[in-house]
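Asker: predicted model follows, preceded by the sequence.
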Amino acid sequence: MTAFSLDPAQTAWCAELRTLAAEILRPLAEKGEAGHVNRPLVAELGRLGLLARLFTSGALDLCLMRESLAQACTEAETALALQGLGAHPVHAYGTQDQRERWLPQVADGGAVAAFALSEPGAGSDAAALALRADEDGPDGWRLTGEKCWISNAPEADFYTVFARTTPGAGARGVTAFLVPADRPGLTGTPLDMLSPHPIGALAFDAVPVTADDVLGEPDHGFRVAMHTLNLFRPSVGAFAVGMARAALDATLEHTAQRDAFGGKLRDLQTVAHQVAEMALRTEAARLMVYAAAAAYDEGAPDVPQRAAMAKLLATETAQYVVDAAVQLHGARALRRGHLLEHLYREVRAPRIYEGASEVQRAIIAKELYAAEEAS
């Protein structure tokens, strides 16, 4: 396990990000409409240079950005992360023409990206996806089927879409395509979800794509998906750590000020021990996230295992910490508009998306047994 601590420059940058999130980004987020892309917020992330860093930073910098923004403005964190998730395959696997057309627009906030992997019958089991890419001429396909639970859909400007080009080949028969939103036959529907960020379903009715739209190589799209998820899974953990820290900070303030039983709430041993446990788990999750990100940046061979561990521990920890914070705040935390009411809705989804907690445990076990057999 990598021994890890932030240097002074990184610590100062994180503090600057939290300030930007609180003073500039949060007011824009509050003007947005739940369930819709907040384009002014995305544009401001571009103006501040944060979106461009998605394509120049390593996994650790991505984690620091997501954790810091989440601590002060979850909407800004999510907008940044979704731009990165949707556009990273273009950055890593796109042709020069694809990169030149789309990445500058993503970086300045002018184009909204989306990552379209999940389907009604294939969520965490990505290799089982059923969206068909039927051959249409010598270098073309027609996409037919559905995608579901797609963040930024149906309002994104382009989608990284994963479709089956070779039936019956499992993970080896999937191709990644860059599909602009204005392609004929592509329609979408918004979904009303617990968390406030935009999520929708996409319908593909013989949507035309060509070899110019392929990301990477035909039938090698599963590699594109897994490479992207291995990068972003630790940073999902960072998002969770940011929410846990925000909940912990709110709890420290509340329990230090709240009068109860002739003293302050913090004077009750059961409360103090609960707060200590919240802090302990949050710090442990943060260190695992940083270690997984550092391993990715170093090209370590056990990145899939570390990324899965980081996402699993951090998202489960954030759920625990936010729930404990709500309990210690009492009924006030359940009022619409309270920070913890907001975090309570936000914290549930990360345990499901980009691989549910059960899938992360399966990945961890698979990697452990593979290492044992290789030794």
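Answerer: Alright, I've got the coordinates.

Asker: for the rest of this, base every contact and every neighbour count on C-alpha atoms.
Answerer: Will do.

Asker: distance of Leu54 from Glu354?
Answerer: Distance from Leu54 to Glu354, counting by CA to CA, to the nearest Å: 18 Å.

Asker: kindly report the same for Arg183.
Answerer: In terms of CA to CA, Arg183 sits 26 Å off from Glu354.

Asker: helices of the chain, residue ranges please.
Answerer: 8-20, 26-30, 39-47, 50-53, 59-72, 74-93, 96-107, 221-257, 269-298, 303-329, 339-346, 357-374 (DSSP state H).

Asker: looking at the ones you listed, which is closest to Ala126?
Answerer: helix 221-257 (7.9 Å; CA to CA).

Asker: the inter-axis angle of that closest one versus helix 74-93?
Answerer: 160 degrees (axes from the mean of the first three to the mean of the last three CA atoms, to 10 degrees).

Asker: contacting residues for the nearest residue to Asp108 once chain neighbours are set aside?
Answerer: Nearest-residue entry for Asp108: Gly46, 4.2 Å, with adjacent residues in sequence omitted and distances by CA to CA, 6 or more residues apart in numbering. By CA atoms under 8 Å, 6 or more residues apart in numbering, the contact list for Gly46 reads 52, 106-109.

Asker: quick one: those residues as a markdown table, columns for neighbour count too.
Answerer: Formatted as a markdown table, these follow (neighbours: other CA atoms under 10 Å):
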| residue | neighbour count |
| --- | --- |
| Ala52 | 20 |
| Val106 | 23 |
| Ala107 | 25 |
| Asp108 | 19 |
| Gly109 | 26 |
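
Asker: ok, structure two:
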Amino acid sequence: MPAFSLEPEQIAWCGELRTLAAEQLRPLAEKGEPGHVNRALVAELGRLGLLGRLFTSGALDLCLMRESLAHACTEAETALALQGLGAHPVHTHGTPAQRDRWLPRVADGTAVAAFALSEPGAGSDAAALALRADPDLGVDSDLDVDLDPDVDSDPDVAHPGHPPIAEPDGPSRWRLTGEKCWISNAPEADFYTVFARTTPGAGARGVTAFLVPADRPGLTGTPLDMLSPHPIGALDFDAVPVTADDVLGEVDRGFRVAMGTLNQFRPSVGAFAVGMAQAALDATLAHTSRRDAFGGKLSDLQSVAHQVAEMALRIEAARLMVYAAATAYDEGAPGVPKRAAMAKLLATETAQYVVDRAVQLHGARALRRGHLLEHLYREVRAPRIYEGASEVQRGIIAKELYAALAAGEESQ
């Protein structure tokens, strides 16, 4: 499928999602409490089958879902995206036992997932994370108690169809000690995909991903009062026990779990931004075509018309780049990290520009609490930071470009 064209069925599906978001999901979102998980909204996303599609659809379908939902209900879009982000490592790297226990509950909206990568001193520089996974060799450890009755607790027995997790000569039990910060859905999630350092001083090569249920002893959290309305919090790990059965993927290979997840979700962050930008443009078209000013309509003013044209131009360019990056991911094309970074960078920066222009063209009414643009103005800022700030995306793009240059010179 060409990256620049959608099939008629896809276009129709996007229209259905926008209607669904406006008529069924937005009323539930409006009943939610800002800064807290809206479990009724999550459950409805599950009932409608949208959460289940997170595990059966490709990156392009994820983008279409996020863009369409964001156009009418940013809260629904974010609730869906956070379920996918937190559970994607379980879907792609989890053992059969981990998948069987958590994925059905994520899909039906009865379990809330979270992706716990950022720390107070390691946000964009994910390889610098400091949450420690210290080997636990104590005979009297409370790890001797079965932490999860639904999971085989014998670390020496591989799950069927899954390779052994712990190295034969390495530890099979750890204690997590440290902090995570800026974690969406914390501290109200039911489980966390947690990235911790198992090998000190090894940079990205010494990180392991763990699936940590929220009821583990020593795990506590605090909500953070943020600009955007969705839940974000900090987590404190006070010698939280984990075993080899909690590892996602392989020990010391957790960085690839994190980056694989982000490579898939970065284009869809761009799709979220495009959906918000389109909503702002639609509101601006309606307002400027009706608003009387200077003896005519606002839309009659060339300065206004040119701004609207620029907004539309940038949105379409960002949308096409998002679709291209997602299609490249689905087809296993080369250059996915660069394409994903470009898509997120362009789309999030574009959305910031478009929403700001929309506010300017609406005037003071757009700043009134409860106005669509007031809501979008608060929502649009965060995507330029999370899942890799804009500066990080530029760094990824440059790194990939120079790597390609070096590879070409070596092959000559």
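Answerer: Cool, the structure landed. From a predicted model like this one, the values you see are computed outputs, not experimental measurements.

Asker: compare Leu54 and Glu354 of the first structure (neighbour count), which wins?
Answerer: Neighbour count, other CA atoms under 10 Å: between Leu54 of the first structure and Glu354, Leu54 has more, with 23 against 20.

Asker: could you find the closest non-adjacent residue to the more buried one?
Answerer: Using CA to CA, 6+ apart, the closest residue to Leu54 of the first structure is Gly84 (6.0 Å).

Asker: now do the one you found against Gly137 of the first structure, distance only.
Answerer: In terms of CA to CA, Gly84 of the first structure sits 33 Å off from Gly137 of the first structure.

Asker: out of those two, which sits in the busier spot?
Answerer: More neighbours surround Gly84 than the other of Gly84 of the first structure and Gly137, with 27 against 9 (other CA under 10 Å).

Asker: so the more buried one touches Arg53, yeah?
Answerer: No: Gly84 of the first structure is beyond contact range of Arg53, at 9.5 Å (criterion: CA atoms under 8 Å).

Asker: mutual contacts of those two, please.
Answerer: In contact with both Gly84 of the first structure and Arg53: no residue, using CA under 8 Å, 6+ apart.

Asker: in stretch 256-275 of the first structure, which residues are buried?
Answerer: Residues 265-266, 274-275 are the ones in stretch 256-275 of the first structure that count as buried (16 or more other CA atoms under 10 Å).

Asker: just how off-centre is it within its chain?
Answerer: Relative to the centre of its chain, stretch 256-275 of the first structure is centred 35 Å away, using CA atoms, centre = their mean, to the nearest Å.

Asker: ok, now stretch 338-357 of the second structure?
Answerer: With CA atoms, centre = their mean, you get 15 Å for stretch 338-357 of the second structure.

Asker: buried residues of it, list them for me.
Answerer: Quick answer for stretch 338-357 of the second structure (16+ other CA under 10 Å): 338-357.

Asker: mean shift between it and the first structure?
Answerer: Stretch 338-357 of the second structure, aligned to the first structure and superposed, deviates on average by 0.1 Å (mean CA distance after the TM-score superposition for the first structure).

Asker: now that stretch: which residue numbers in the first structure?
Answerer: Aligning stretch 338-357 of the second structure against the first structure (TM-score structural alignment) gives residues 305-324.

Asker: what of stretch 387-405 of the second structure?
Answerer: Under the criterion TM-score structural alignment, stretch 387-405 of the second structure matches residues 354-372.

Asker: buried stuff in that stretch?
Answerer: 354-357, 359-361, 363-364, 367.

Asker: cool, stretch 185-197 of the first structure as well?
Answerer: Applying 16+ other CA under 10 Å to stretch 185-197 of the first structure flags 186-188, 190-191, 195-197 as buried.

Asker: translate Met193 of the first structure into the numbering of the second structure.
Answerer: So Met193 of the first structure corresponds to Met226, using TM-score structural alignment.

Asker: any idea how far Phe115 of the second structure is from the residue nearest to its match when sequence neighbours are not counted?
Answerer: What sits nearest to Met226 of the second structure in space, not counting adjacent residues and going by CA to CA, 6+ apart, is Ile232, at 7.3 Å. Taking CA to CA as the measure, Ile232 of the second structure falls 11 Å from Phe115 of the second structure.

Asker: which residues do the two both contact?
Answerer: The contact lists of Ile232 of the second structure and Phe115 share 183-184, where a contact means CA under 8 Å, 6+ apart.

Asker: ok, the two, which is more surrounded?
Answerer: Set Ile232 of the second structure next to Phe115 and count neighbours by other CA under 10 Å: Phe115 wins out with 26 against 22.

Asker: that one touches Ser184, doesn't it?
Answerer: Yes: counting by CA under 8 Å, Ser184 is a contact partner of Phe115 of the second structure at 7.3 Å.

Asker: which neighbours do those two share?
Answerer: Leu82.

Asker: how much space between the residue nearest to Asp108 of the first structure and Val359 of the first structure?
Answerer: Taken as CA to CA, the span from Gly46 of the first structure to Val359 of the first structure is 33 Å.

Asker: likewise for Ala15 of the first structure?
Answerer: 34 Å.

Asker: contacts only, for Met65 of the second structure.
Answerer: Listed by CA under 8 Å, 6+ apart, the contact set of Met65 of the second structure reads 14, 17, 77.

Asker: residue nearest the centroid of the first structure?
Answerer: Taking CA atoms, centre = their mean, the centroid of the first structure lies closest to Val236, which sits 4.8 Å from it.
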